[in-house]
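1. Give me a 3D structure for the following:
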Amino acid sequence: MQRSGIIDLKRPLRVRAKAKAVRTLGPIASGITTGARWYGHRVAIIDAGGPMTYSEVDRASNAVARDWAARGLDEDSTVAVLCRDHRGLVLAMIAAAKLGSRLVLMNTGFSALQFADVALREGVSAVANDAEFDFVQAELPFHISRLGDPADTANAGGADTPVPPPSRQGEFVLLTGGTTGTPKGAPRSVGSAFVSAQFLDRVPLEVGQTVLLCAPLFHGTALSQFIIGLNLGCTIVIHGRFDPARALTQIESHHCDAVVLVPTMLHRLLASPDIDVRDTTSVRIIFTAGAALTPDLGNRAIARFGPVIYNYYGCTETGTATIATPADWLASPGTVGRPPLGIEVGLVDTEGELVTEPDRRGTIHVGNSISFHGYSSGGGKPIAHGLMSTGDVGHWDSSGLLFVDGRDDDMIVSGGENVFPGEIEATLYAHPDIDEAAVAGVADDEFGQRLSAVIVRRNPTLTDDAVRQYIRTELARFKVPRDVIFVNELPRTTTGKIDRRAMAALTAATK
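-> Reported below is the predicted structural model:
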C-alpha cells in the first residue's frame, strides 16, 4: 500500500484520517471526502458530461444527500439505484454512504418484475434511476419513494454543504450474476482501508493514474477497481454502454494507464478496426474479470498491448480469490494465478478432503476477510475447512497456479464422462476461423446429455464437420460436440458472461 501511494506512512495523521473515514463512510464516499480535502482540484471522474474534480464530486454528492435527507432518508433506509454508468450513479453511491443508508446496486438488464422482486426482498425504501428506467416504477408499491435521476438532483441548485456524518457505515448490496430469475443479494461492508492490499499486492495501480472502466459499475469487477482508484486519487474514465471504438478513443485521448473490462469486451476491442489507428501505448494494466479469459484471447491481447494482462478470479460472495500477473499468464496461459496477500484458496474433492496435488480437480473454496456473511434473503455458500465455496471446479498446476475448469453446475455428463464446457470452448477459440464459441449440454436419450457447440464464425465456409474434426484432433473423443450451431452472436448477460439459460433454450430449439 505504501508502494502504490494509497497510504503515506510519513504522514500518519492522514493514514489515521483515512481509516476513520472508511469506518464511518465506507470505501466509496471516504475516497471522495478525503480526496476533496487533500487534492480537491484533481479530476476524479470523466463521463459523457465531462470532467468533475474531487471537490466537485464531493459537493454534488452533498447536494444529493441533502435532498434525500429532506425526503426522509436516513441510516434506517435502503436505497436502490438503477442507472447506467455515469456521474448520476457515482453521486447516488456516495450520497447513500453519507447518509449511512443501505445501498442496493441494481442490474440494468432487469425487467420491471425482476426489479420489483429484488426491491421488495431487500426492503427498499426509495429508488433512484435514470429516466429510461422509469418503467420499473409501474411494478413498485406506492410506499417506495421515487428519487429520480441523481444527476438532475445535483444540478437543481440545492445546498451542497456536508450533511452530518452517520453513526456507522451503511452497507452496500451486490447482486449475484444473471438476468433471469431473481438474483440473490450479497451485503458488503468494508471495515478497514487496508483490504485494498489484496489487489495492490498483485496489480500495480498507483496514485494519480487514469483508469478506464468499461465493465458496469453495478458489478463487483468494476466496482472494486473504482473504489481502489478513488482512494488512490486516480482519474476514473466512466465508459458507459460498451463501444469498442469509443473505448479506444478514450484510451488515446485520456492516456489511460489501466483498463477494466470483461473478456467479451477485450475480444471486441481487439476485433475493432480502430485498434490499428489509436495510440494505446499508455496502457500498463488490462484488468479482466467476470468470465473465463481463454488462452487464445489473452495471448492475442499480450501480442497487441504487451505483457499487461492481469486476470482476476473471484465471485460476489467470496470477493477476491486469485489474480494472475502477466508473468503468471506467460508461464501458463489460461491461469487465474495465485491468491494475493491475506487470502487462502483450497480445492475440496467429493469426499470433502483438500486437494494438494497438481492436475486433480476440486471445488474452489476461498478464505477472505471481506467474504459476505450470508445472503440478505437468508442462507449462504457451502463452507469446508473454514473456506467458502465459489461453486467453481478447478485444479492447480505443478507450479501452484490455479486454473478454473468450469462451474460445478455446468458440468455435462455425456455417456458417463464428465465434461466441462470451458476446455472445449478454449479449444474452439484457438481455431483461426472461429470468432466466439460456447458449449452447452442437451438432453439425449442415448447419452444422457450430448454436447452442443454454438459458434460465431470468422470464415463463413467453416462447416460443422470441420469443427468436429478439429476437436477430435485436439481433445478426447467424448468431448466432440454432436451438435454445431452457427449464429451471428452469442447470448450474453449485461455483464458480458455467456447466458447459460439462453444457451440451453437455443440449443434445445435446434433439434
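2. going forward, measure contacts between C-alpha atoms and count neighbours the same way
-> Fine.
3. which residue is nearest the centroid of the protein?
-> Thr221 (2.5 Å; CA atoms, centre = their mean).
4. Another for comparison:
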Amino acid sequence: MEFNHADLFEGLADAIGERTAVVVFDSAGGTQRRTYAELDADANRLAHHLRDAGVTAGRHVGIQLYNGLEYVTALLAALKIRAVPVNVNYRYVEAELEYLYDDADLVALVYDAEFEDRVTTAAARVPALRHRVVVGGTSPHAIAYPDALAGSPAARGFGKRSGEDVYIIYTGGTTGMPKGVMWRSADLFMAFGGGNPYGDPRETPEAVIEAAQDSGPLVMMPAAPLMHGAAQMATFIGWWMGATIVYTRRFDAAEVLRTIENEKVFTINITGDAMARPLADALAADSYDLSSLAVLSSTGAILSGAVRDRLQELLPNVAILDNFGSSESGFTASGVDGSSPESGMRYRPNNARLRVLDDALQEVRPGSGVLGQVAKSGHIAFGYYNDPKKTAKTFVEVEGERWLLTGDIATVEADGTIAVFGRGSQCINTGGEKVFPEEIEAVLKRHPAVFDALVTGIPDERFGSRVAAVVQPYDQAPTTDELDAHCRGVLSGYKVPRTYAFVDEMRRSPAGKADYRWAKQIAEQAAART
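-> All right, here's what the predicted structure looks like:
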C-alpha cells in the first residue's frame, strides 16, 4: 500500500467495511447510505466499466454531478484504474463546458441527466470525449449509470498504483478561465492533513488504516459541492479518520441544519460568507437541535468578522475555525483570534514551509512591514495542466527548493504571524494607493441592509482606477449616501466606493467563490449610467 487515495480507501473497506462511509440527504427527506465495503464494490463496478470502455491509466474522466453517491463512486472509480478524475462546474454553460472538456483532455464523462442538453452540445465539439455515463436518466449518447454498474464485477482486480499517480483539481478563476491544478497523490495526501489533521502526519499508509479502525464514531459534513476541491479533500480527510461523511445534494441552509440535527454531525466544513450568512439567517429563523455539532470550519473563501460573530452568537458552543489554503497549496494556516478582513486577516503558519517572499524572492523579515507574497514549499501541487507559462510563473525555485507563490499579498508581523491583505490580482491601484477588496467587502456586509457585496476596480480618468461595489441587499436597497456614511466611519477616504451597483442576486460559484469578472462588468455598466 502507498499514500495513494485508492489504495487507502481499499484498505479502509477491508478494515472497517461494515462502517457507514457516506450518507446523502435529499430535499424530499429521504437518505441514501453506503458502508465502506458497499461503496468500494460500487466503485469497483464503475472502474471496470470505464476500463472496458477504453479509459486507461493517465486518461482524464470528467465528473459533472451534484453531490451524491454517484460523485464519490466516480471519483474512486477513476482513481482505482489510475485514471485522473476532473471536477466539472455544474453551472457552466455550453461554451464554458467546451473549453473545460477540451482543456482537460477528457475521454469520459459521468454527468447528471439534468445537464443533458448542454453536455450534448459541448461534447459534440470535443471529439476526444468519446464515452459518457448519465446519472438519473437516460440518453441516446450515454449509458445509464445503473446499467454501467450492473454489467461489471464487484471484485477489484486492478494493477499496482503509486504515490506518483496524478490528481487534478480544476479551480474556477475569479478573473480568468478555470485551470487544472496537478498534484501527486502522496503530496496531496500530506498537504491535506496527512491522515491526521490534528497532529503529525501518519508515517505509513498502514498507520492510517489502524488509526481509522481505532477511531470512535464520527460524523463529518462538507457543505460545499463536491465539484469544489475543498469538499473533495474534506471527504478524504474524514475517511482517513474512519468517519461517516454526510452530504446534501445541493446547498440549502435549512436543509443543511436539518441534516446536522438528523445525522448528529460533529464537524461541518463551509466556504466563507456565501454559506455562513444563509446558515446564520436560517438559525435565527427556526429552531434546530445542533447539540452534536462541535466544530464549524471555513476555507476556500473569506469569512468576514461580522458574519463570524453572528454565527458564534447563534452557536455559542461551537468552535468556529477560519482556515487558509488553496487548491495549489493545501491547508497552510489557521486564523488567529480576532482575525477578519475588517480588522486584518492574520494567520499562524501550520508548518515551517510557509513564508512571505518579497519581489526578489527573499524572505520577508518579521516586523519589517515589507509586503510580499505568501509562498509554500514541500507538499505542494506541481503545476497547471496544459499551462506551462502559468506554471513557470507560479512555481519558482529559490536556492534549489521549489516554492509555490500563492498570489496572496502579505507581511510578517513581529510575532511571526502572517498578515494577509488580499489577493494581488484583485488589488485596486487608485491614485497610487493600494486597496484590497476583501476589507471593503467585509465593511459593507456589516451594514444591516447588505446581504452580500463584491468590490472591484473600474477605470477612472483621474486616478487610473476607482473603487466600485456591487451590492445585493436583503430586501430594500440602502441608499448610496447611507453606504457612503457607513464606510467612511471605518475606512480611509480613498477606500470608500465611489460607484455602487445593486443586484438581485450575486454571482458566485456554487462553493461561494466570487466572480470578479462579472462584478467588474456590472460596476462599469452602473458607472456608464451616471
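5. any idea what the residue nearest to the centre of structure 1 aligns with in structure 2?
-> Aligned by TM-score structural alignment, Thr221 of structure 1 pairs with Ala230 of structure 2.
6. still on that earlier bit, could you say which helix or strand holds the residue nearest to the centre of structure 1?
-> Per DSSP states H and E: Thr221 of structure 1 is located in helix 220-231.
7. That helix vs structure 2, average distance?
-> Comparing helix 220-231 of structure 1 with its match in structure 2 after superposition yields a mean distance of 1.1 Å (mean CA distance after the TM-score superposition for structure 1).
8. For that helix, which outside residues touch it?
-> If you take CA atoms under 8 Å, 6 or more residues apart in numbering as the criterion, helix 220-231 of structure 1 is touched by 6, 27-28, 30-32, 35, 44, 174, 196, 205, 211, 213-217, 235-236, 260-261, 289-290, 316.
9. what about Pro382 of structure 1, how many residues close to it?
-> 12 (other CA atoms under 10 Å).
10. Could you measure from it over to Ile364 of structure 1?
-> For Pro382 of structure 1, the distance to Ile364 of structure 1 equals 11 Å [CA to CA, to the nearest Å].
11. Touching both of these two, which residues are there?
-> Common neighbours of Pro382 of structure 1 and Ile364 (CA under 8 Å, 6+ apart) are Ser389.
12. Can you give me the stretch of structure 1 that the longest helix seen in structure 2 aligns onto?
-> Longest helix in structure 2 by number of residues (criterion: DSSP state H): helix 36-52. Mapped onto structure 1 using TM-score structural alignment, helix 36-52 of structure 2 covers residues 54-70.
13. what sits against Thr325 of structure 1?
-> Contacts of Thr325 of structure 1 (CA under 8 Å, 6+ apart): 202-203, 308-311, 337.
14. farthest pair in the residues you listed?
-> Val308 and Gly337 (14.1 Å; CA to CA).
15. between the two, which one's more packed in?
-> Under the neighbour definition other CA under 10 Å, Val308 of structure 1 and Gly337 were set side by side, and Gly337 has more, 27 against 23.
16. Tell me the counterpart of the more buried one in structure 2.
-> Using TM-score structural alignment, Gly337 of structure 1 pairs with Tyr347 in structure 2.
17. does that match sit in a helix, a strand or a coil?
-> The assignment at Tyr347 of structure 2 comes out as strand when based on DSSP: H, G, I helix; E, B strand; the rest coil.
18. Report the separation between the closest residue to it other than its chain neighbours and Asn262 of structure 2.
-> Leaving aside its sequence neighbours, Tyr347 of structure 2 sits nearest to Gly335 (CA to CA, 6 or more residues apart in numbering; 4.3 Å). As judged by CA to CA, Gly335 of structure 2 and Asn262 of structure 2 stand 30 Å apart.
19. More neighbours: which of these two?
-> Just comparing Gly335 of structure 2 and Asn262: by other CA under 10 Å the higher neighbour count belongs to Gly335, 19 against 14.
20. how about that one, what's its partner in structure 1?
-> That one, Gly335 of structure 2, aligns with Ala324 by TM-score structural alignment.
21. and that match, how far is that from Ala131 of structure 1?
-> According to CA to CA, Ala324 of structure 1 stands 40 Å off from Ala131 of structure 1.
22. I'd say Asp67 of structure 1 and Ala151 touch.
-> No - taking contacts as CA atoms under 8 Å, Asp67 of structure 1 lies outside contact range of Ala151: 11.9 Å.
23. what about the equivalent of Asp289 of structure 2 over in structure 1, is that helix, strand or coil?
-> In structure 1, Asp289 of structure 2 lines up with Asp279, judged by TM-score structural alignment. Secondary structure for Asp279 of structure 1, judged by three-state DSSP, is coil.
24. Now for Asp279 of structure 1: which residues touch it?
-> Asp279 of structure 1 touches 251-252, counting by CA under 8 Å, 6+ apart.
25. returning to what we had before: can you verify my assumption that the match of Gly337 of structure 1 contacts Ala419?
-> Yes - with contact defined as CA under 8 Å, Tyr347 of structure 2 counts as touching Ala419 (6.5 Å).
26. Quick check: the residue lying farthest from the centre of structure 1 vs Ser414 of structure 1, distance?
-> Of all residues in structure 1, Glu446 has its C-alpha farthest from the mean position, at 39.1 Å, by CA atoms, centre = their mean. Glu446 of structure 1 sits 9 Å away from Ser414 of structure 1, going by CA to CA.
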